[in-house]
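In: next one to model:
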Amino acid sequence: MSELSKTFILTIACPDTFGIVANVTSFLADEGAFVTKLEQFGDPESKRFFMRVKFEAGRALRTEAEFAEKFGPIGERFSMEWKLHDYFRKPRVILMVSKFGHCLNDILHRVASNNLRIDIPAVVSNHEDMRGIVEWNGIPYYHLPVNNENKQAQEAKLLELVSEHKADLVGLARYMQVLSTDLCRALEGRCINIHHSFLPSFKGAKPYHQAHKRGVKLIGGTAHYVTADLDEGPIIHQAVERVDHTMTAEDMVEIGRDIESVVFSRAIQMHCEHRVFRNGSKTVIFRR
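Out: Next comes the predicted model:
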């Protein structure tokens, strides 16, 4: 972007202290910006402060570089991790899928219906099953089969695709492969997984069967950031559905597909609207 003539989101994370809000809002007012929404949270445990500001840019801030130059001293004063986001720019999300297409299909429908403002430059899969629906939507499909011998090479190809397509985020839409530690680190903070259980319960494989064996009364889905620790990344969104003793494990799997689809799409949306802030092993989420 060159001209700050539209709507922008400013995100801030820093140590919690006195005067942050006053300095940020005074700066924007002095530069002719009109704040339309401001959300903030100070965590008393981590002593961290989080802020999301939506504003209409004023004429005094003509370029992104000028904004950075003028706002920089405030950022340094408060040790801020800050970023300016163009509200109208659609984030680019590469989706990864295996043989279960419900989360992928839900995302594709939401994008086609303009209910989810993202661009999908590519879909990557270790199987061919989803090629038809993806290419029908006009999206390139990359088949990268994975085994013990080629895993490192295929993950390198994935990172090349992320770079080539300038992807902001990778979404694991029931991609049934465990990512390597190196890949998790390379995608830290920009890779979201949907796990088919209410974490931290029932990690790993066949969580619905684990839940059925334990006779649970609630099953759920969890969207979380991917880390090197399997199914333990910071949680973004969760939902549950009530079940009972009459249901089989297969019944739970069927019910769970709807939960997974909604939870995954909402987590993608939250991230792409810059509402999610990492706070150690947890997240701070500013709601719509």
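In: okay, CA-based contacts and neighbour counts for the rest of this
Out: Will do.
In: for the stretch 101-250 of the chain, what spans make up the strands?
Out: Here the stretch 101-250 of the chain has its strands, by DSSP state E, counting those that start in this stretch, at 123-125, 141-143, 169-172, 191-195, 218-225, 235-242.
In: residues in contact with the last one: which ones?
Out: Looking back up the chat, that one is strand 235-242. Strand 235-242 is contacted from outside by 198, 217-225, 255-256, 259, 263-264, 266-267, 276, 282-283, 285, using C-alpha atoms under 8 Å, 6 or more residues apart in numbering.
In: would you list the strands of the stretch 101-250 of the chain in JSON lines and tack on distance to residue 133 and mean neighbour count?
Out: Output for the strands of the stretch 101-250 of the chain, formatted as JSON lines (distance: least, C-alpha to C-alpha, whole Å; neighbours: other C-alpha atoms under 10 Å):
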{"stretch": "strand 123-125", "distance to residue 133": "11", "mean neighbour count": "24"}
{"stretch": "strand 141-143", "distance to residue 133": "10", "mean neighbour count": "18"}
{"stretch": "strand 169-172", "distance to residue 133": "17", "mean neighbour count": "24"}
{"stretch": "strand 191-195", "distance to residue 133": "20", "mean neighbour count": "25"}
{"stretch": "strand 218-225", "distance to residue 133": "23", "mean neighbour count": "25"}
{"stretch": "strand 235-242", "distance to residue 133": "27", "mean neighbour count": "19"}
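In: which one of those strands lies closest to residue 8?
Out: strand 169-172 (19.3 Å; C-alpha to C-alpha).
In: contacts for stretch 110-129?
Out: Residues contacting stretch 110-129 (C-alpha under 8 Å, 6+ apart): 90-99, 107, 134, 139-146, 158, 165, 167, 175, 269, 272.
In: next, the buried residues of that stretch.
Out: 116-128 (16 or more other C-alpha atoms under 10 Å).
In: return the closest of those with respect to residue 53.
Out: residue 117 (19.1 Å).
In: ok, the closest one to residue 134 distance?
Out: To residue 134, residue 117 is 18 Å away according to C-alpha to C-alpha, to the nearest Å.
In: residue 204 against residue 229, yeah?
Out: No: with contacts counted by C-alpha atoms under 8 Å, residue 204 stays clear of residue 229, the gap being 11.0 Å.
In: let's see this one next, to set against the first:
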Amino acid sequence: MSHTYILTLSCQDRRGIVHGVTGFLLERAGNIEEAAQFNDTDTGLFFMRVRFSCPAAEPDELRQALAAFAEPFGMTWGLHPVAEPMRTVIFVSREGHCLNDLLFRWKSGLLPVDIRAIISNHRDFYQLAASYNVPFHHVAMTKTNKAQAEARQKEIIDAEGAELVVLARYMQILSDDLCRHLSGRAINIHHSFLPSFKGAKPYYQAHDRGVKLIGATAHYVTADLDEGPIIEQDVARADHTATVEDLTARGRDTESQVLARAVKWHSEHRVLLNGHRTVVFR
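Out: The predicted model follows:
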């Protein structure tokens, strides 16, 4: 029986990394199905993603062997069985277009995720969650209960074993503590082409500046508001006749598509962190 895995790695660039990785897999009768690599000449870092099949190889055995192999290279690495969809929790507030899009793509088999729960500070989408048979958790958020509310959110995330948290138009700022807890595994969709128009009401800011392009940005969540490493962006055209309402309506499709692509690439282990940037093997 053959198992399929995705190996991701990064380290300081040096000769022999690709040779070493392919030799390691060859010794275990591994068959490479897909491979991509990138050498960042600015930082001297090397990044690689390999999808491979390996007969009768168990994850724990491979991880143990990989740890020994990676040590001389100083590699940061991960091994991910393809057959295991990424356990995911979605946060949402009162704008449901991104949530609805993600749920539809998931149920259609277009996203390799397992949506385990939806968390919201409002009750608006409990029926939508029920229609997909996904547990819905209403966690009210006020100025006075933020710590308790986030403790409850963290409890749900940890209980579900979530590897990914998606902020699908969740209109609350996460605390520094929760950002650290979710470091590298929380994706936010910002309805603007960052770094322009950060913070609240970006469509109002865009309209005020008379932009001719509106955009959306999917990025990893950090304690610095709307400053996390960018995964994906896209734009839609606008003109002088567009109202704020027009920009908002036009932007919804862009937001949904950008977030879906970011979630897909992350859940396929195509996104590697490179400081405050990302390497995306599309």
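In: let me see the TM-score of these two.
Out: The TM-score (TM-score structural alignment, normalised by the length of structure 2) is 0.98; 282 aligned residues with a C-alpha RMSD of 1.0 Å.
In: tell me the one among the buried residues of stretch 110-129 of structure 1 nearest to residue 21 of structure 1.
Out: residue 117 (28.9 Å).
In: hang on, the earlier thing: can you tell me which of the contacts of stretch 110-129 of structure 1 are classed as buried?
Out: Applying 16+ other C-alpha under 10 Å to the contacts of stretch 110-129 of structure 1 flags 91-98, 107, 134, 139, 141-144, 146, 158, 167, 175, 269, 272 as buried.
In: re the thing from before, to residue 30 of structure 1, which of the strands of the stretch 101-250 of structure 1 lies closest?
Out: strand 169-172 (34.1 Å).
In: in structure 2, what range does that closest one match?
Out: Counting by TM-score structural alignment, strand 169-172 of structure 1 pairs with residues 164-167 of structure 2.
In: again with stretch 195-214 of structure 1
Out: The aligned range for stretch 195-214 of structure 1 in structure 2 is 190-209, by TM-score structural alignment.
In: off-centre distance for that stretch?
Out: Per C-alpha atoms, centre = their mean, to the nearest Å, the displacement of stretch 190-209 of structure 2 from the mean C-alpha position of its chain is 21 Å.
In: buried residues, stretch 268-282 of structure 2. List them.
Out: For stretch 268-282 of structure 2, burial by neighbour count (16+ other C-alpha under 10 Å) applies to 268-274, 278-281.
In: and the furthest pair within those?
Out: 268 and 274 (17.3 Å).
In: so what touches stretch 278-288 of structure 1?
Out: Contacts of stretch 278-288 of structure 1 from elsewhere in the structure, counted by C-alpha under 8 Å, 6+ apart, are 39, 46, 48, 50, 52, 233-236, 270, 275-277.
In: let me know the closest of those residues to residue 191 of structure 1.
Out: Using C-alpha to C-alpha, the contacts of stretch 278-288 of structure 1 come closest to residue 191 of structure 1 at residue 233, 10.1 Å.
In: trace the closest one over to structure 2, please.
Out: Matched by TM-score structural alignment, residue 233 of structure 1 corresponds to residue 228 in structure 2.
In: pretty sure its match contacts residue 221?
Out: Yes: counting by C-alpha under 8 Å, residue 221 is a contact partner of residue 228 of structure 2 at 5.3 Å.
In: the more surrounded of those two?
Out: Neighbour count, other C-alpha atoms under 10 Å: between residue 228 of structure 2 and residue 221, residue 221 has more, with 28 against 21.
In: isn't that one up against residue 180?
Out: No: here residue 221 of structure 2 lies out of contact with residue 180, judged by C-alpha under 8 Å, at a distance of 9.1 Å.
In: just to revisit the earlier point, which of the contacts of stretch 110-129 of structure 1 fall within helices?
Out: 107, 134, 158, 269, 272 (DSSP state H).
In: if I look at the third one, how far off is residue 212 of structure 1?
Out: What it means is residue 158 of structure 1. For residue 158 of structure 1, the distance to residue 212 of structure 1 (C-alpha to C-alpha) stands at 35 Å.
In: the second one now?
Out: Relative to residue 212 of structure 1, residue 134 of structure 1 is positioned 33 Å away (C-alpha to C-alpha).
In: now do the helices in the stretch 1-150 of structure 1.
Out: Taking DSSP state H, counting those that start in this stretch as the test, the helices found in the stretch 1-150 of structure 1 are 20-30, 64-77, 102-112, 131-136.
In: mean neighbour count, those helices: which tops it?
Out: A comparison of the helices of the stretch 1-150 of structure 1 by mean neighbour count, using mean count of other C-alpha atoms under 10 Å, puts helix 102-112 on top with a mean of 18.
In: next, count neighbours for residue 152 of structure 2.
Out: Other residues within reach of residue 152 of structure 2 by the criterion other C-alpha under 10 Å amount to 15.
In: who's in contact with the closest residue to residue 173 of structure 2 other than its chain neighbours?
Out: Closest residue to residue 173 of structure 2 apart from its sequence neighbours, by C-alpha to C-alpha, 6 or more residues apart in numbering: residue 225 at 7.7 Å. Counting by C-alpha under 8 Å, 6+ apart, residue 225 of structure 2 touches 173, 198-199.
In: now swap in residue 180 of structure 2 and tell me
Out: Going by C-alpha under 8 Å, 6+ apart, residue 180 of structure 2 touches 222-223.
In: quick one: map it onto structure 1.
Out: Aligned counterpart of residue 180 of structure 2 in structure 1: residue 185 (TM-score structural alignment).
In: alignment lookup: residue 122 of structure 1 to structure 2.
Out: By TM-score structural alignment, residue 122 of structure 1 lines up with residue 117.
In: what's the spacing between that match and residue 16 of structure 2?
Out: In terms of C-alpha to C-alpha, residue 117 of structure 2 sits 44 Å off from residue 16 of structure 2.
In: then residue 275 of structure 2?
Out: Counting by C-alpha to C-alpha, the gap from residue 275 of structure 2 to residue 16 of structure 2 is 24 Å.
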